[in-house]
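Provided below for reference: sequence and predicted model.
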Amino acid sequence: MRDTFVRTLVELAKEDKNIELLTGDLGFGVLQPFWEKCPDQFTNAGIAEQNMTSVAAGMALTGKNVFTYSIGNFPTLRCIEQIRNDCAYHNANVKVVCIGGGFVYGSLGMSHQATEDLAILRALPNVVVLAPADLIEAEECTKALAKYKGTAYLRLGRGGEKRIHDKIENFQIGKAIKVCDGAKIAIFSTGAIFEEVTVAKDVLKAKGINPAVYTFPTVKPIDKETIEQIAKDFDLIVTCEEQNVIGGFGSAVAEVMTEMKQRNAILLRVGLNDEYSVRVGNQKYLRGQYGIDADGIVEKISKLI
């Protein structure tokens, strides 16, 4: 995803000289194409992410369209005061980009595991929150954010994510994307955890269960219309996220369902069960340890039904 993001941003920045990219002293192997082709639109802010965010806010308030870039929790939780006070409060045109959402940097321990970011950024007024599931969604999210006026958060994987879509027609911030039809059960996911959902779907189909599948590249504003329709027509909605279940994507879906006057579906949220990871390992290993891999998704759905 990160290569797709950079490639897309380079093309956009070549056409729009107001686009600026700031990095917190990392990502040079990935960001090199940007500074080579748009050298006057690139700044290395050093290992000072709070300063980077405040500088981005200042640049945005002078008319620039600014993207900040770092890994895991560094551009988000480390900078939450600056995002809130300097960016979101002023509706500044700053897009915070996290590479390595969830357990991508799991081998570096919980300090590098971005597992509360969706909930915390979603709680800030005036902040759009995006988490694409594949390369095509990442490209479309980047294009949409370049046009969006205001503060936003883009949560990306690292690399090697599978491609879901051949193309997306009429991508819009705030709209879910149907991957396949199904009956009785609908699985919603956000972000790169979708690769586990695809495996889980195939296993469930072999068991005679045919779930509909939707990706939600936008966590905020959430697609209320799709959620409400599925909640009326289906028996079970399952949300999958590489994130704490408290306050994240599943909570956003729950909020919509709770306010419905009539609905048929119940909700199952799959994610970290309000805990930090005390284990260390790669992303795939940690997904399995905390029951959010394909096997865990299948087990939770099978047990419930």
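Arrived safely.

from now on I want contacts and neighbour counts done on CA atoms only, so please keep to that.
Fine.

who's in contact with stretch 192-203?
Outside of stretch 192-203, the residues that reach it under the criterion CA atoms under 8 Å, 6 or more residues apart in numbering are 131-134, 156-157, 161-162, 187, 189, 210-211, 215, 240-242, 292-295, 297-298.

likewise for stretch 16-36?
Contact partners of stretch 16-36, identified using CA under 8 Å, 6+ apart, comprise 2-3, 6-7, 9-10, 12-13, 41-49, 52, 56, 63-70, 146.

re earlier: can you say which of the contacts of stretch 192-203 are buried?
131-134, 156-157, 187, 189, 210-211, 215, 240-242, 292-295, 297-298 (16 or more other CA atoms under 10 Å).

out of the residues you listed, list just those in helices.
Mapping those onto helices (DSSP state H) picks out 294-295, 297-298.

include distance to Leu31 when you put those into JSON lines, please.
Putting these into JSON lines (distance: CA to CA, whole Å) gives the following:
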{"residue": "Ala294", "distance to Leu31": "32"}
{"residue": "Asp295", "distance to Leu31": "36"}
{"residue": "Ile297", "distance to Leu31": "35"}
{"residue": "Val298", "distance to Leu31": "38"}
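
against that first model, consider the following:
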Amino acid sequence: MTQLAKERSDVCLLSGDIGNRMFDHYKEVAPTRFLNCGIAEANMMSMAAGMALSGLRPVVYTITPFTTTRCLEQIRTGIAYHEAPVVIVGTGSGLSYAELGATHHSLEDLAILRSIPNLQVCAPTDSLELEAQLREAISEGKPTYIRIGKKGEPDLLTDHASLGIGKAHFLKKGGKVLLLGIGPILSEALQARTMLEKQDIQLAVASMGSIKPVDNEFLQQCVAEGYSHWISLEEHHRTGGLGSTLLEWFSEQQINTIKLTRMGVVDHFVHKLGAQEYVRESEGIDATSIVNLVQSL
């Protein structure tokens, strides 16, 4: 954001009372283009819509539930309906804030926001993909939602030049089973692949990057390469996210030769408290759970 503020005089940053010290460098570059909107996220979203319709390129940033479901009407009517060029960033998505309980989980956001017209829905795997998607969203001026992790997730994608919205990538190829994931949880898939290799089992792993738009050409390539069983992996409810998107794609393409198993949180509120790794394990979306599933297949 600091670099974008240097490059473009229309880039603005709106924060919902979070991480203000992390924006110190940005504020040195663009002090008049940073607004701490406090815990008034619906107002913040309406402000961003108005700024966008006035020729600016606002980026809205706060914890995912508070930049999505708390201000859903403002996203739908103020931004998407008017095709206002706002980028909405939800930080700490999925179970990143697992120790704070269900109010801070975001396991419904993909399902809800991908149903809204005109809105791109992204979940970058790492910081490299995030940067590419952010630049593209601001450059093209399309309403865009980007869900990210909390902090410290490893960079998993190396080909920075080919990253962007609606672009999927293989991380690893091989075997008959293909895991398609979205977001930082793909680190669990790569760990599972390493564990499976010790048992002479190959697992192909791919990053989708976004589910609206979905990379139709990449999915057709996966079909052509003959993977007989697909697994979808997401730090989100099984309902309405990546797994549901793939099922819809199969239906639209009239593909009935591939089996799909969806890995995600089942349809319930998660009451367990603890580290993200602990809750991922308890919800069956960690590396060991992936290994067990692949073995059973």
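All right, it came through fine. Remember, it's a predicted structure, so these values are computed and weren't measured experimentally.

tell me how they score on TM after superposing.
Scored by TM-score structural alignment, normalised by the length of structure 2, the superposition of the two chains gives a TM-score of 0.96; 296 aligned residues with a CA RMSD of 1.3 Å.

circling back to that earlier point, just the ones of the buried ones among the contacts of stretch 192-203 of structure 1 in strands?
For these, the ones inside strands are 156, 187, 189, 215, 240-242, with DSSP state E as the criterion.

between the residues you listed, which is nearest Gly106 of structure 1?
Nearest to Gly106 of structure 1 among those is Glu242, at 11.7 Å by CA to CA.

contact partners for the equivalent of the closest one over in structure 2?
Using TM-score structural alignment, the equivalent of Glu242 of structure 1 in structure 2 is Glu235. With contacts defined as CA under 8 Å, 6+ apart, the neighbours of Glu235 of structure 2 are 94-95, 107, 183, 185, 264-265, 285.

which of these sit farthest apart?
Farthest-apart pair in the contacts of Glu235 of structure 2 is Gly183 and Val265; separation 14.5 Å (CA to CA).

now do the same for Thr257 of structure 2: its match in structure 1.
Across the alignment, which pairs residues by TM-score structural alignment, Thr257 of structure 2 is matched by Asn264 of structure 1.

next one: Thr77 of structure 2
Structural correspondence for Thr77 of structure 2 with respect to structure 1 (TM-score structural alignment): Asn85.

and Asn118 of structure 2, by the same measure?
Structural correspondence for Asn118 of structure 2 with respect to structure 1 (TM-score structural alignment): Asn126.

that match reaches Gly150, doesn't it?
Yes - at 7.3 Å, Asn126 of structure 1 and Gly150 qualify as touching, with contact defined as CA atoms under 8 Å.

overlap of the contact sets of those two?
Shared contacts of Asn126 of structure 1 and Gly150, defined by CA under 8 Å, 6+ apart, comprise 88, 91.

residues in contact with Asn256 of structure 2?
By CA under 8 Å, 6+ apart, Asn256 of structure 2 lies in contact with Phe250.

report the secondary structure state of it.
Per DSSP: H, G, I helix; E, B strand; the rest coil, the secondary structure class of Asn256 of structure 2 is coil.

what's the spacing between it and Ala40 of structure 2?
Using CA to CA, to the nearest Å, one gets 47 Å for the distance from Asn256 of structure 2 to Ala40 of structure 2.

likewise Val223 of structure 2?
Here Val223 of structure 2 is placed at a distance of 46 Å from Ala40 of structure 2 (CA to CA).

and what of Lys176 of structure 2?
49 Å.

close enough to count as contact, Ile222 of structure 1 and Ile173?
No - the criterion here is CA under 8 Å, and Ile222 of structure 1 misses it with Ile173 at 9.0 Å.

list the contacts of the equivalent of Ala252 of structure 1 over in structure 2.
With TM-score structural alignment as the matching criterion, the partner of Ala252 of structure 1 in structure 2 is Thr245. Remark: with contacts taken as CA under 8 Å, 6+ apart, Thr245 of structure 2 is in contact with Ile211.

what's the spacing between Thr245 of structure 2 and Asp215 of structure 2?
The separation that Thr245 of structure 2 has from Asp215 of structure 2, given CA to CA, amounts to 11 Å.

so who does the spatially most central residue of structure 2 touch?
For structure 2, the residue whose C-alpha lies nearest the mean C-alpha position (CA atoms, centre = their mean) is Ala123; its distance is 1.6 Å. Going by CA under 8 Å, 6+ apart, Ala123 of structure 2 touches 146-148, 182-183, 209-211.

residues near Lys176 of structure 2, how many?
16 (other CA atoms under 10 Å).

residues touching the equivalent of it over in structure 1, list them.
Matched across to structure 1, Lys176 of structure 2 falls on Lys184, judged by TM-score structural alignment. Taking CA under 8 Å, 6+ apart as the definition of contact, the neighbours of Lys184 of structure 1 are 210-211, 233-236.

check which helix or strand Ala48 of structure 2 maps to.
Under DSSP states H and E, the secondary-structure element containing Ala48 of structure 2 is helix 41-53.

show me where the stretch 151-297 of structure 2 has its helices.
Secondary structure of the stretch 151-297 of structure 2 by DSSP state H, counting those that start in this stretch: the helices cover 186-197, 216-224, 242-253, 276-282, 287-296.

burial-wise, tell me which of these comes out on top.
With neighbours taken as mean count of other CA atoms under 10 Å, the helices of the stretch 151-297 of structure 2 reach their highest mean count in helix 186-197, at a mean of 20.

residues in structure 1 matched by that helix, start to end?
Residues 194-205 of structure 1 are where helix 186-197 of structure 2 aligns, taking TM-score structural alignment as the criterion.
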